[in-house]
Every structure is written in C-alpha cells, then in structure tokens.
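*Asks:* just a sequence and a predicted model for now, questions to come.
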Amino acid sequence: MEVQGNAAIQENQLVAVRKKPLPQKLKKIWLNYDLYLLLLPTLLYFLVFHYLPMYGVQIAFKNFNPVQGITNSPWIGFDQFERFFNSYQLSIVLKNTIGLAVFEMAMFPIPIIMALLLNQLMSQKFKKVVQTITYAPHFISVVVMVGMLYLFLSPRSGIINQLLVILGFEPIFFFGIPEWFKSLFVFSGVWQNMGWGMIIYLAALSGISPDLHEAAIMDGASKIKRILHIDIPGILPTVIIMLILSFGSLLNIGFEKVYLMQNSLNVSSSEIIQTHVYKTGLLGAQYGYAAAVGLFNSVINFILLIVINQSAKKAGQGSLW
C-alpha cells in the first residue's frame, strides 16, 4: 500500500511539473504583450491571405461549379491533372517556365559580385552615388518598366535601334522575335532588382570584423585574396539562405511582367505556367483546371525547397530549418 501511495504521489508531482511551464509561458507572454501585439498584424495577414485560402485548393480535385459552390461540387479526383499532363501546351509551358527560371537563377551571383566590389570602394561619396543609382530602378513599377522597354526598343523611334542604324545595322523588332523574349525579361529584371538585392549582402559584409582585413593587409594579402578568403566565407551563410529561398520560388516567375511583355508574335517563348493559369482560369472560367495547374506549380516549388534545404544542411553550410 505504501508503495502504491508513493507511486501515486510521484505521478501527481510529475503531472504538476508538466503543467507548470504553461502558466509561466502565459505569464511571459503577458509581460511582453506589446511585442506580441506588434506581431499580430503579420500573423493575421498570413492567416487571412495565405492559410485560409488553402481551403479552396480542393477545387483542383472537383468539377467546380460556382452555383453549387466548393462544398457541393462533385469530386473528380485527378482528372484535372491528367488533362494538364495530356495537354498539347504542357511541353511549351514547362519549357518556357523552366527556361526563364534557370536563366534568372544564373543571374543570382550578380548582386553578390556587385556588393563585393562596392564594399571595396574607398570613397564613401562615390559609394553612396553608386548605391542610389542601382537602388532607384527597384521602385519603378512593372507597368512603367515594360513601357520603358517598349520605348527604348521600338523599331522606329527606340534609342537602341537608332544606335544600330547609325552603326550600319538593320533595326530589330525585339518584342516580335521570340528568341529575344527571355533575354529582355531577365536582363531588365537584373537591372531593376540588382541594387535592392545588394542590400542584404552589404549588411552581411558590414558584420565581418575589420581586424581580419587588417591582419590580412599586414601579411601582404591583396584585395582579391581578401575577397576570396575573408569576404566570401563571411557572407556564405547569407548566400546559402538566399539561394534556398530563390529555389523555393524558382517556378514563380513574375506574371505581371511576362503578361505585359507578351504578344501574339512572341507567345511561343513567353507562355508560362502563370499566364496559362490566368488565361484558362479567369478568362476561360475553368477554375478547377487552373487550380490544378497552380497546385502542381506549388508542389514542385515545395519539393525543390525541401531538397535544396536538406542538401545545404548536409553540406554544413546552413539551412532554413
């Protein structure tokens, strides 16, 4: 009886210990309630605009009828996915989407290189001028950016074609040639976002101890060697995190810019998953089919994110989780 009594007491003590941290956590939250209130709008934003809409993903597996609603529409399984995989547009859409994504990913090192070069400038005034010039295009809207491209590359009055004519070449209708679409899209994006992308890497470079550079200079190391052996290893964890995030949205190419640059002449190289979803889903009112294609795109991005994160984790270079 005594043994059973002692066991019961010990069990009650364990239960009390397990329950004890919860009030402490609540007390800690209450003491810092103002910080949690600041976090609340962000949590509500993701809840309302990112998590709650996931309820509608089920229309990818239904023959969705707006009159019947999501709940009452009949289930059809993977028919929408089979329709997409058997579509004649599948090869074109995937080829263009993957081609643009890989081309954009190839430009990933440019902000890193620019940040490393800018970090080596001795003149602070010149450094600020370069930063301002490179940051400014980021604040240009997509519509204005595409309008500028049309003006600069116009076959009649565009400054680029005027220079070509002066040099003795024939003017080029850039937006009418499918082969030019990817280059125009990617390089205009690099010009617009390069300066903004440099901010993170410049912040990482500022966290590197100046003592390392002073010691390297005392040992006779050149700027190139200091970049290779101090700066790059110092920002490598940040580079890895940014690379993982980039792979996580690899196939999420900007719809607005592609759609604005698209026309009947270059559609063979500009039709991507996002424009295909827009045309079939909103313009064609095929909501279930568009949801299936969008879900396929999201799943591929999720798989890429998991694979790249685990690869970086195994390599010991840092990871998101």
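*Replies:* Received, thanks.
*Asks:* CA only for contacts and neighbour counts going forward, please
*Replies:* Fine.
*Asks:* Tyr36 and Ile29, how far apart?
*Replies:* Distance, Tyr36 to Ile29, by Cα to Cα, to the nearest Å: 7 Å.
*Asks:* likewise for Arg226?
*Replies:* Applying Cα to Cα to Arg226 and Ile29 gives a distance of 46 Å.
*Asks:* over to Pro74?
*Replies:* Counting by Cα to Cα, the gap from Pro74 to Ile29 is 45 Å.
*Asks:* what does Leu100 give?
*Replies:* 46 Å.
*Asks:* the two: who's more crowded?
*Replies:* Leu100 (23 against 13; other Cα atoms under 10 Å).
*Asks:* can you give me every residue that contacts that one?
*Replies:* Counting by Cα atoms under 8 Å, 6 or more residues apart in numbering, Leu100 touches Lys182, Val186, Ile253.
*Asks:* same question, Gly248
*Replies:* Asn301, Phe302, Leu304, Leu305 are the contacts of Gly248 under Cα under 8 Å, 6+ apart.
*Asks:* filter those down to the buried ones.
*Replies:* Asn301, Leu304, Leu305 (16 or more other Cα atoms under 10 Å).
*Asks:* and the spatially closest residue to the last one that is not a sequence neighbour, how far is that from Phe296?
*Replies:* In other words, Leu305. With Cα to Cα, 6 or more residues apart in numbering as the criterion, Leu305 has its nearest non-adjacent residue at 4.3 Å, and that residue is Gly248. Gly248 sits 14 Å away from Phe296, taking Cα to Cα as the criterion.
*Asks:* here's the one I want to compare it with:
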Amino acid sequence: MVTTAPPLAGSQKLRVRSSSRGWTAAKRSFRRHWQLYLLIAVPIVWFAVFRYWPMSNAIIAFKDYNVVQGVWGSDWAGLEYFQRAFANPRFWTLVSNTFILSALVLIFSFPVPIVLAIALNEVRSTFFRNTVQMVTYAPYFISTVVVVSMTIVFLSPRMGLANQFLNIFGVQSIDFLSNPDLFRPIYVISDIWQTTGYAAVIYLAALAGIDPSLHEAARIDGATRVQKILHVDIPGILPTAMVILVLGVGNVMAIGFEKAFLLQNPLNLATSEILPTYTYKVGLLNADFSQAAAIGLFNAVINLVLLLVVNVVAKRTTGSGLW
C-alpha cells in the first residue's frame, strides 16, 4: 500500500518558499562577494578559537581541577571555590580596589577625548591640528611595559624629573610609587596620556559625519562657536559616545592586568592589588587553577550584568546603545 504525504498547509508553503529564497540569496551573495566573506572569515575564526572555545573551560571553576585528569575528567566541587573566595575577607577588598580603580579611569578618561576631538575640530590650522593629533595619538602605540618603565623613571625619588622639579621649589623628594594613596592617580594619569589620542580619533570621525548643513543653519541663525558645539557637535557624537561609555562600563571589572601588576610593589599593595593581579598570583604562581577560574568567572558575570544594565539605561535615556 502506497501512502502519500499530506499536502502542506499555506503557512508551511510560505515558510518553505521563504527558506529556499533565503538560501538562494545567500548563495548569490557569496558568489558575488566571496572576497569579503573570505576576509571576514579570519577574525571570525580567531574569535571562535581564542575567545569562545576557551569559555567551555570555565567549568574548571566548578571542579577540583587536576592536570592529570584534565578539565572534563576532574571531580566536581560544586560551589566550593566560590564559597572559599567569598569567605575570604581580602576578596572584597580586591573587588573594591578593582571597582574604584576602573571607575576612576572611566570617569576621567571618558570626557578628555571628547574635549580634545571637539577642540581639534575647531582648529583652522591644518598643520597645528595634524601635529597635535600625531603627538597625542603616538603614545597609544607604546607598549604597556615601556609606559610603566617611563613612569617609574619619571617618578624616581632620586633622578626622576618630577622630583627634580619639586626640588627646585624646595620640596623634598617624594617616593610616589611607594605611596598607596598615589597609585590610583598615577595609574589614571598614565592611562589618559596613553589612550586619549586614540579615542579622540573615533570622535573626530563622528564629527566629520555630521551634516554640514546643520553648521550652516546655525551660522545663519547667529549661533556662536560654543552654541554650535553644544547644539550641533555634541548631539552629533552622542550615539558614538554612548556606545563607548557602555563598552567602558561593561569592562569596569576587567581593567588591564599588565600596568597594575608592573606598577605594584610591596608598599602599595593596599590599593594596587586588584582581581586580575590576584587571579594571576593564585592561578599561575600558586597553581590553584580552580580558585582562579572561580574568581575570573565571578568577575566576568559582574561585567556582563553591568553591560546589560548600562545598555538598557542608555537606550531608554538617549535612544542609543549596543543593541
């Protein structure tokens, strides 16, 4: 006995047709733009291999990891390492240090590139504008190790330029890097110096995309330069600024490890010890991989929550966000 499949309903036919049309359009697009797909395949593979695949190993935080047994063969430990971290009084000091340092970097580093970009956009001399842009952009290409070395030499108690300048006015030399209270200002100032020029380029690109007719209309209406900045330039770069702000808040707990670790010394650990440096010491130096993974996973979850919350707030208040 031969059975026949029941006929497809109207909605099913529409879905089949739309699916076939989608595949046909995708194949046509791939044949036409295969060079672009090949170009974008490289970063996609990089992110898949070095960003997304390692996420599966975060399960170490819930296991009593043993190198011989491997990630999946190690015994389950549940929330033991999270409880151990939360019960450590020092852990919450590290969370506070990380949050305060990241918040200071975000608060002081976020507006400076905007001010620099607007100022450069108002400069009429092309030579001066290009010179300032090059001078402020160049530090971004200096490695963190070199920046820290320059900072240490500049702030040296004996030969540092900062103390030599203070000595001119009769002020006694200060050991800046040994003072826990001065670690955060030093970190923030060095970060502003290194990243302001790069961030200003993004805002300059956003300023270049503003419709020139808006400036012409403001000029016809008799607006001053300050009024044009307030009512044309700033609203024009606001979407870009909000995206950068959301990304910055989303990385509040993921502040860079290298600079903090290299600026550390036994005298300033009270403020310089943050979660990334503590995770490095626990995981690699003490070989407590499960404890380090638990702290790192906790850090990542906090970043994710902050990113989602700030994106929702930015979307509702300004209409701009990541999605």
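*Replies:* Alright, I've got the coordinates. Note that the structure is a prediction, hence the values are computed from the model and not measured.
*Asks:* superposing both, give me the TM-score.
*Replies:* TM-score for the superposed chains, counting by TM-score structural alignment, normalised by the length of structure 1: 0.95, backed by 318 aligned residues with a Cα RMSD of 1.8 Å.
*Asks:* re earlier: save the contacts of Leu100 of structure 1 as a markdown table, and put in secondary structure, neighbour count and distance to Pro109 of structure 1 too.
*Replies:* Formatted as a markdown table, the contacts of Leu100 of structure 1 follow (DSSP: H, G, I helix; E, B strand; the rest coil; neighbours: other Cα atoms under 10 Å; distance: Cα to Cα, whole Å):
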| residue | secondary structure | neighbour count | distance to Pro109 of structure 1 |
| --- | --- | --- | --- |
| Lys182 | helix | 19 | 18 |
| Val186 | helix | 18 | 14 |
| Ile253 | coil | 18 | 18 |
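*Asks:* and the strands in the stretch 51-200 of structure 2?
*Replies:* Counting by DSSP state E, counting those that start in this stretch, the segments of the stretch 51-200 of structure 2 that form strands are 63-66, 70-76.
*Asks:* re earlier: which ones among the buried ones among the contacts of Gly248 of structure 1 map onto helices?
*Replies:* Asn301, Leu304, Leu305 (DSSP state H).
*Asks:* counterpart of the first one in structure 2?
*Replies:* What that stands for is Asn301 of structure 1. Using TM-score structural alignment as the criterion, Asn301 of structure 1 maps onto Asn303 of structure 2.
*Asks:* count residues in the vicinity of Ala9 of structure 2, would you?
*Replies:* With other Cα under 10 Å as criterion, Ala9 of structure 2 counts 8.
*Asks:* so who does it touch?
*Replies:* So Ala9 of structure 2 contacts nothing (Cα under 8 Å, 6+ apart).
*Asks:* could you double-check that Asp231 of structure 1 sits in contact with Ala204?
*Replies:* No. The pair Asp231 of structure 1 / Ala204 is not scored as a contact, 9.1 Å apart, by Cα atoms under 8 Å.
*Asks:* more neighbours: which of those two?
*Replies:* Asp231 (21 against 18).
*Asks:* the residue nearest to Leu305 of structure 1 pairs with which position in structure 2?
*Replies:* For Gly248 of structure 1, the residue aligned by TM-score structural alignment is Gly250.
*Asks:* look up how far Ile202 of structure 2 lies from that match.
*Replies:* 19 Å.
*Asks:* in structure 1, what stretch matches stretch 65-75 of structure 2?
*Replies:* With TM-score structural alignment as the criterion, stretch 65-75 of structure 2 aligns to 64-74.
*Asks:* to Phe91 of structure 2, which of the strands of the stretch 51-200 of structure 2 lies closest?
*Replies:* strand 63-66 (20.2 Å; Cα to Cα).
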